[in-house]
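**Q** no FASTA, just this:
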């Protein structure tokens, strides 16, 4: 283990040196005039999208740092939250320490060698895509499904007799290979990579198809979300502020504009000092400042045994991101948490409960009805744009311009069709019935689209799926109406059906937003707008050195590097040390629960009731009313997003940060208006950066001083 820690340290130092080498190579090999330019006939002067290939060259090893580093910290320190958030620690901490800070120091002395803000955005986007692979993002669920069934099967749980006949052997690991992973084989024996080849190949093909379908949907909807609905993408805005990409061309300062304000320095120093003090308590045993949302810092309010407890905890990470959320959404988030508590308690007192195996019961079903209505309404509002996209894809005359998308509309439309066909084919061969596949995919992509749409408007950094699509599908159909082969296939879908980071299109939609942001000039005009204003034809622009067309390619490379490196490390660590010793068998316990759920579906035949249908429809109607109210009445106080995500566990845990951020925003807007609110943003950005640096110090301390008794730096539950 010491050798691994040393390797991580050497790798971090080497990565910093790589930045200097890449810049030196750029100075020697790239001529200054080899940038994006336009011909003498054009009156446009387009800023280079990315001046050289050094950004991808730095981005690729950065993806390894993000993915393997995140998986390593999760394994060694049992810190799954490092990859939990949608802008996770495993991305933000190395970006601030290994990329942004060295680049700012380099810019102070050798300005021409420093990375531009646009190059930094590309590196950040690659890291964001790589971060959707490690641990809780994807690997944890995938490994649990692949490794658990044969190893944990026993006479008591009856897995072998009840569903092993329908378990595809090309998707799971055999007993001997799984035993070596969970118990370890030591350094002397070779790792049986060949046993992993078949399941990883077929799961890999399925994951690629799922991600590509998500990318196709993002391409088809991005213009609707950004240009028609004017969605802000708050997480993207925060990233732009962290990078400093919003600065104009005349700003040559080493540090981004927000970093140079006194409020940023105040927030940064204050939060860094509090975080460093909390780190000293690892040795002293003194009381720490309750800023991390841990169990010891939680106050639980229970008004009656029949009512769910309301949790109060202060998580600075959540608070800093919540400050950038619209005040109406913030109000709705905490309001519907109170509504959920009161409604659930009242239903418990009168004995009205759900009979299906849907977590959360009737209240959860109601919120899911709202989520379905939310997506259907959004699709209806986008119908004209989607029709124009389809017409454009089939070659009909259209005013749409897809040059600033990840790829063409034609690729998106036909890729969507082909991708869905392969997904259905794959699931059918895994044992699922065709009609169940159709309903399951409908719920799955409704949930994925809902979360992606919520993130585009609200920027909830810690949101996950309120319910898993496979559980909801079985609950709605009734397990009595589902065959055992289909239930077995449903158990396998836990690898992706409960995944809120990798497959929900949040990362790829933000990557598309970054590409659109970079495709605009310093004055916010897109290339097509400039062409219209100056009567310039697209073929007059020389883009030989413009890699914007390969932006999606670099995102694919980032995911390939992130997924293969983190999965490879996880498999290697399992066989060398034993997964059970690394994390106390967390992956095995998760997989055990997945397949135990299949037994529960088989043994407990349930059917959907009229009461559950009524709550499902009622939730949809409530969301529809709130949506119409926002369109018709300017004073309407409730935002449907608060209702749609109310069943998600991290939203309930973040009740107090949402309320506190809402209260601060209301006071700022009341006494100083929007200008005062904007002036306060650097304070919370500084708090965020200080908190992240403190987290990095904490992880480093635990790796070298407390590897056997690590400290949980942050908790979202």
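**A** The structure has been received and is ready for your questions. Everything numeric in this text was worked out from a predicted model, so none of it was measured.

**Q** CA atoms for contacts and neighbours, from now on please.
**A** Will do.

**Q** Neighbours of the residue nearest to residue 466 when sequence neighbours are not counted, how many?
**A** Nearest in space to residue 466, with sequence neighbours left out and distances taken as C-alpha to C-alpha, 6 or more residues apart in numbering, is residue 648 at 4.0 Å. Residue 648 has 18 neighbours, counted by other C-alpha atoms under 10 Å.

**Q** in stretch 194-208, what counts as buried?
**A** Judged by neighbour count using 16 or more other C-alpha atoms under 10 Å, the buried positions of stretch 194-208 are 196, 198, 199, 200, 203, 206, 207, 208.

**Q** give me every residue that touches the residue nearest to residue 466.
**A** 463, 464, 465, 466, 467 (C-alpha atoms under 8 Å, 6 or more residues apart in numbering).

**Q** this is the comparison structure:
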């Protein structure tokens, strides 16, 4: 058996930090101190990692080199942090707890929740004590104990589901990693900053990586540090000027608005991406807004109502993007068929074929783990009320969307992305409600918990973690257990802190916790009452999106000069793309000018500057996230990174 390059000390350090992430993230987001786990860019993980590499490890090294964390342990800790930040707040926990209790507290004679929902909600999935639910929203009387016992059964079932689902996605990441990293050579822009923070180059005895001694990096670091500090000081002293890079551009007689939001960290990330990808992201977003405007002017826009996740774009464009996404992922799997065949051969020949000794999991283990987890997830969902006839569609579409986000982040450095439509409403719109019935609709609403905010899925975290782990040769078994421990610690810490905050202050006074539970239920009620049929127009636009995406992929493979990348069209619609497109445009212009007039050498020499933009935004937001709770009751959100 190979000796692990990752030490027990590194593993235990990661466990402590991941538990801290689970406890601190809900607290930080509720009081607007620091949003630790909001997007795939993982600012919380980067901030903890900066403190560890630049401060703690350097100081410990002055005392004794024996106490320093090794390069392998730093990689292990960062991989664990990546997984830990996916679940505490926006990625899962706020939606989990809020969805379980919302229909009971907010039931009124007007919305008729009791008659519409209660008969179809299994008792094991939700708390059964209404007084405990009421206290969750309104807070407990002073001195009263939190009713932890009420939550044991539902949270036990849900956390077991989440852990198995996450394990399934980790197995899928392990299976696809070599295809993406080695065969297709995806760039993984999110990994480049932590790589630079721990790579000591030709002097492995140095206390700091050369990256931290680069003056160009610190120049880039200083820009967001100064600008965001202005906003922090303005929170205390309104006379201090603010930095506000947001606005909008109106079109079609003020009926359509193009949001403009500049994020310097995202500019830094997009600088690391191919020009054709950044061009396609902003171009296809603007094109989709023009398409939306034309449909509105001509009066041919769809009136279909989807879920809260699709509110920012018309239904036609949502279906069009869904078709593009499905085509992109299926083509990618087809392109990986040779690799997947090699993986499958490990089932009957574990010692032969492709070498998987340095993968996160042996391919045989990953395959059995994936299939076993898939069966558990399917059985769990069926028991929750999802009809057996719909279950395969739900699982397949969900897996496609999880793969999409992980691939888009690995390919395009997209700091934030999610599927254009949640699988539940892909099914409701595409198959109609008669196949589901009221029970199936209620069960699908609970799937919002784990499929709504797919931007912070465990697969995204694991894909980036595996790329970073390539820096360390040897067995990755301990890395796998570290990732799983990170997930469990963060889940446990986040569940505890979210419930404690709600029972202490009252969820109705904590807007984000209160709001998260409202994502699905207000939409399900009207759907049960109306029971819409399948939307054929939606299928038409799904087909159009798939066809356009296929043509883009053919053109990209046929003509080297083709300027449009299929990823840009697949993520062209949605609120998240509206937040990143302008940063992609600025990065595209800057990189185009730098490459054209400075050449490849100048482009490489400017990389530390743009990495500094990322690190500066992360660190200064984290520093103020520490200062806020010491000096004020509520902070000011400095970055949406």
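**A** Thanks, I have the structure now. Everything numeric here is computed off the predicted structure, so don't read it as measured data.

**Q** so what corresponds to the residue nearest to residue 466 of structure 1 in structure 2?
**A** Taking TM-score structural alignment, the alignment pairs residue 648 of structure 1 with residue 574 from structure 2.

**Q** ditto for residue 403 of structure 1
**A** Aligned by TM-score structural alignment, residue 403 of structure 1 pairs with residue 357 of structure 2.

**Q** and its match, that's in a strand?
**A** No. Counting by DSSP: H, G, I helix; E, B strand; the rest coil, residue 357 of structure 2 falls outside a strand, being coil.

**Q** picking up where we left off before, between the buried residues of stretch 194-208 of structure 1, which is nearest residue 338 of structure 1?
**A** residue 207 (37.6 Å; C-alpha to C-alpha).

**Q** Tell me how many other residues surround residue 254 of structure 1.
**A** Using other C-alpha under 10 Å: residue 254 of structure 1 sits among 20 other residues.

**Q** Just give me which of the contacts of residue 648 of structure 1 are shared by structure 2.
**A** Counting by both residues aligned by TM-score structural alignment, their matches' C-alpha atoms under 8 Å, these that remain in contact in structure 2 are residue 466.

**Q** Residue 220 of structure 1 and residue 445 of structure 1, how far apart?
**A** 14 Å (C-alpha to C-alpha, to the nearest Å).

**Q** same thing with residue 527 of structure 1?
**A** Applying C-alpha to C-alpha to residue 527 of structure 1 and residue 445 of structure 1 gives a distance of 32 Å.

**Q** what does residue 254 of structure 1 give?
**A** Distance from residue 254 of structure 1 to residue 445 of structure 1, by C-alpha to C-alpha: 43 Å.

**Q** Residue 28 of structure 1 now?
**A** Relative to residue 445 of structure 1, and taking C-alpha to C-alpha, residue 28 of structure 1 is found at 49 Å.

**Q** quick one, which of those two is more surrounded?
**A** Neighbour tally, residue 28 of structure 1 and residue 445, criterion other C-alpha under 10 Å: the higher count belongs to residue 445, 20 against 9.

**Q** The more buried one falls within a helix, correct?
**A** Yes. Residue 445 of structure 1 forms part of a helix when assessed by three-state DSSP.

**Q** After alignment, which residue of structure 2 pairs with it?
**A** In structure 2, residue 445 of structure 1 lines up with residue 399, judged by TM-score structural alignment.

**Q** what about the helices in the stretch 351-500 of structure 2?
**A** Here the stretch 351-500 of structure 2 has its helices, by DSSP state H, counting those that start in this stretch, at 363-384, 391-412, 423-431, 437-446, 448-451, 458-469, 477-505.

**Q** Make JSON lines from these and add distance to residue 262 of structure 2 to it.
**A** Output for those, formatted as JSON lines (distance: least, C-alpha to C-alpha, whole Å):
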{"stretch": "helix 363-384", "distance to residue 262 of structure 2": "40"}
{"stretch": "helix 391-412", "distance to residue 262 of structure 2": "18"}
{"stretch": "helix 423-431", "distance to residue 262 of structure 2": "30"}
{"stretch": "helix 437-446", "distance to residue 262 of structure 2": "34"}
{"stretch": "helix 448-451", "distance to residue 262 of structure 2": "28"}
{"stretch": "helix 458-469", "distance to residue 262 of structure 2": "24"}
{"stretch": "helix 477-505", "distance to residue 262 of structure 2": "31"}
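
**Q** Please identify the deepest-packed of those helices.
**A** Mean neighbour count, computed with mean count of other C-alpha atoms under 10 Å, is highest for helix 458-469 among the helices of the stretch 351-500 of structure 2, reaching a mean of 25.

**Q** That one vs structure 1, average offset?
**A** Taking mean C-alpha distance after the TM-score superposition for structure 1, the mean distance separating helix 458-469 of structure 2 from the aligned residues in structure 1 is 2.0 Å.

**Q** outside of that helix, which residues touch it?
**A** The contact list for helix 458-469 of structure 2 (C-alpha under 8 Å, 6+ apart) reads 40, 75-76, 78-79, 82-83, 86, 166, 169-170, 172-174, 177, 181, 188, 190-191, 194-195, 360, 402-403, 405-407, 409-410.

**Q** so which strand or helix has residue 28 of structure 2?
**A** Per DSSP states H and E, residue 28 of structure 2 falls inside helix 8-30.

**Q** average offset between that helix and structure 1?
**A** Averaged out, helix 8-30 of structure 2 is 1.5 Å away (mean C-alpha distance after the TM-score superposition for structure 1).

**Q** Just list what that helix packs against, helices and strands only.
**A** Counting contacts by 3 or more C-alpha pairs under 8 Å, 6 or more residues apart in numbering; DSSP states H and E, helix 8-30 of structure 2 packs against helix 71-84, helix 477-505, helix 511-516.
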